Structure formats: structure tokens, C-alpha cells
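# Model the structure of this input:
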Amino acid sequence: MNFHTRKWVKPEDLNPNGSLFGGSLLKWIDEEAAIYAIVQLENDRVVTKFISEINFVSSAKQGDIIELGITATNFGRTSLTMRCEVRNKITRKSILTIEKIVFVNLDSEGNPTPHGKTKIKYIEEEFK
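Purely as a prediction, here's the structure:
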């Protein structure tokens, strides 16, 4: 799994307990997954279809640097399934895992449409 995005946990990201608010983290994950799906499917019209059980393993506190990792696990006819892990950048301790995030590829009318992709596209391939 590649960890491309890093976030610095700031005061506005905290819950009343002084740890990272789960809603902030889920917003970051949904955005990261959408960007990943757009790049993989080469279409900026994708939507979140499903997010499986979210397993909060540990917390993050103000000042922590966290990193989000997402990888494709399955290419459906109109969908892309991904797995996500969030970890502390310094300690490498896992903060959260999500086994399944599904995005659907849409046409200009907003209908699911086949994307024709079957394998992960790596950034190195962009520069060949």
C-alpha cells in the first residue's frame, strides 16, 4: 500500500476528548479515495457507493502527522473497490483500517457506466 497523503492534526480537527475527530478523518479518507478513483478510472465523475466497517485501532492527537494509504483491490464493471489504512507517520502505528470502499464510475448523465479498467495504474506509468 502506498501512503501518498499526509495530514497534520490541528486544533480544529479534535473532538472534545482532545483526540482526532473521527468525522474529520472520514472526510479526508473519502476525499483521498475519490482522488484515487478518479486517477485510476481516468474519469472525474465518480461517487462513493459503499464504505464497510471502519476499525478505529488507535487515536491521533494534536501535532501528530498521519498518512493515508489507499490501494485498489478489485475492478468491477462500473466500480472500483479499495482498501484504506491510516497510520501515524512517525511511529507507523495504525490508526484506522477500512477493508472496503467502493466507488462507481458515472457518465455525464450521472448513470453508472463501464470503465474498462482491470489493473492498478501506477504513477511511474504516467511518465514513460
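# From now on I want contacts and neighbour counts done on CA atoms only, so please keep to that.
OK.
# list the contacts for the spatially most central residue of the chain?
For the chain, A33 is the residue whose C-alpha lies nearest the centre (C-alpha atoms, centre = their mean; 3.2 Å). Contact partners of A33, counting by C-alpha atoms under 8 Å, 6 or more residues apart in numbering, are 70, 82, 101.
# how many neighbours does the second one have?
Burial measure for M82: 21 neighbouring residues, criterion other C-alpha atoms under 10 Å.
# again, but for the first one
When counting by other C-alpha under 10 Å, one arrives at 22 neighbours for I70.
# Another sequence for comparison is provided below:
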Amino acid sequence: MSSDPSVTPHPVRESQSEMNEIVLPNDANPLGALLGGRLMHWIDLAAALAAHRHSRNYVVTASIDHLDFLVPVRVGDLVILKSSVNRAFHTSMEVGVKVWVENYIAGVRKHVSSAYLTFVAVDDRGRHLQVPPVIPESPEEQRRYDDAGRRRQARVAESQRKRQQS
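Take a look at the predicted model:
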């Protein structure tokens, strides 16, 4: 373990973030449904908050894994985004974001989407910085930590495959 305070391990809870957005007409298509790009933007912001909290540095988005929109979100709905760092590698972190839609008048909440994003910590010149390790404290956090390692292996293999094809 390093004595550098910038790489002192942090528990997952220190990166946990929550964003809430009310869907307004400007966020929607002509049918009143939330634009997918707007939701992706909010997911990226929620994930960046968690990555900032964990690394305590600037961060940039390196990748976004597969993203599905499971239920429609309408004008007037409340969108809830919860994020946390699942695992840190040398200079990168995987952040998980779970999204719900809530009709706060009816009191109904539904899962909209889950996403995994990779962020890289950088200094003010864009140079990569080492990030602190993650300390999983619960069985669920340990499962997400382990799953993040498998997803990273798959991303690296896919990246190598693409490089060989070009």
C-alpha cells in the first residue's frame, strides 16, 4: 500500500452519489418521452460524480458499456440516478449507475436502466493519474467488484481484437 494519500484505498460508500432530475418538455421528444441522449448525458454526469469523489481528481469518460432503456420516461416524471465506483484499476475506474423513474404523484418507481462506465483520472494537462483502490465492504459491493474485473477483461480483449483487425 502506498503512503501517497492520493492512492489511499477508499470504501465504495465514499464514492456513492445520487442525482435527481425532473423531466421537462425540453428533455423530451414530440411524444413526451425522455430523449435517450438526455438520459445518457445524466448517466455520464452521475458516474462522473462518483469517479470524482473516489479519485479526488479530474476524470474523463473512457467508455460506456451496453445500455438498454427498459421502460419509457415521460415529461413530469422524476429520474433518480445512483452511482458508485465498483472497482479501480491503475488509472481507471469502473462506475456503475442504476436509473429509476418515479411517478411521485402515484408513488410508483420502476427500473429504467443500468450502465457501466469507465473513467480515467487526469491532471490539469490531461496526463493519467493513479487512482486509489476500492474497498468493498458488503457482499453486494464485493460481487460488483468481482464483476467489474470480468467486464474489464472483456473490454481489454475486445479492444485488442479491434486493434488486430485494423
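# So what does the residue nearest to the centre of the first structure match up with in the second structure?
Mapped onto the second structure by TM-score structural alignment, A33 of the first structure lines up with A47.
# element containing that match, please.
helix 36-55 (DSSP states H and E).
# Could you pull out the buried residues of the helix or strand just after that helix?
Downstream of helix 36-55 of the second structure, the next assigned helix or strand under DSSP H and E is strand 58-64. By neighbour count on 16 or more other C-alpha atoms under 10 Å, the buried set for strand 58-64 of the second structure is 58-61, 64.
# Follow the chain on from strand 58-64 of the second structure and name the next helix or strand.
Using DSSP H and E, the first helix or strand after strand 58-64 of the second structure is strand 78-88.
# Buried residues of the helix or strand just after that following strand, list them for me.
Using DSSP H and E, the helix or strand that directly follows strand 78-88 of the second structure along the chain is strand 92-103. Going by neighbour count (16+ other C-alpha under 10 Å), the buried part of strand 92-103 of the second structure is 92-102.
# same thing with stretch 27-36 of the first structure?
Within stretch 27-36 of the first structure, judged by 16+ other C-alpha under 10 Å, the buried ones are 28-30, 32-34, 36.
# Name the nearest of those residues relative to D13 of the first structure.
W28 (10.9 Å; C-alpha to C-alpha).
# residues contacting the closest one?
Counting by C-alpha under 8 Å, 6+ apart, W28 of the first structure has no contacts.
# rerun at 10 Å
Residues counted as contacts of W28 of the first structure (C-alpha atoms under 10 Å, 6 or more residues apart in numbering) are 5-7, 22, 34, 68.
# What's the match for V112 of the second structure in the first structure?
Checking TM-score structural alignment: V112 of the second structure goes with I95.
# Please list all residues in contact with its match.
Per C-alpha under 10 Å, 6+ apart, neighbours of I95 of the first structure: 55-60, 66-68, 85-88.
# Tell me how many other residues crowd I101 of the first structure.
24.
# which residues touch the closest residue to it other than its chain neighbours?
With sequence-adjacent residues excluded and distances taken as C-alpha to C-alpha, 6 or more residues apart in numbering, I101 of the first structure is closest to I51, at 4.5 Å. By C-alpha under 10 Å, 6+ apart, the residues touching I51 of the first structure are 30, 81-83, 98-103.
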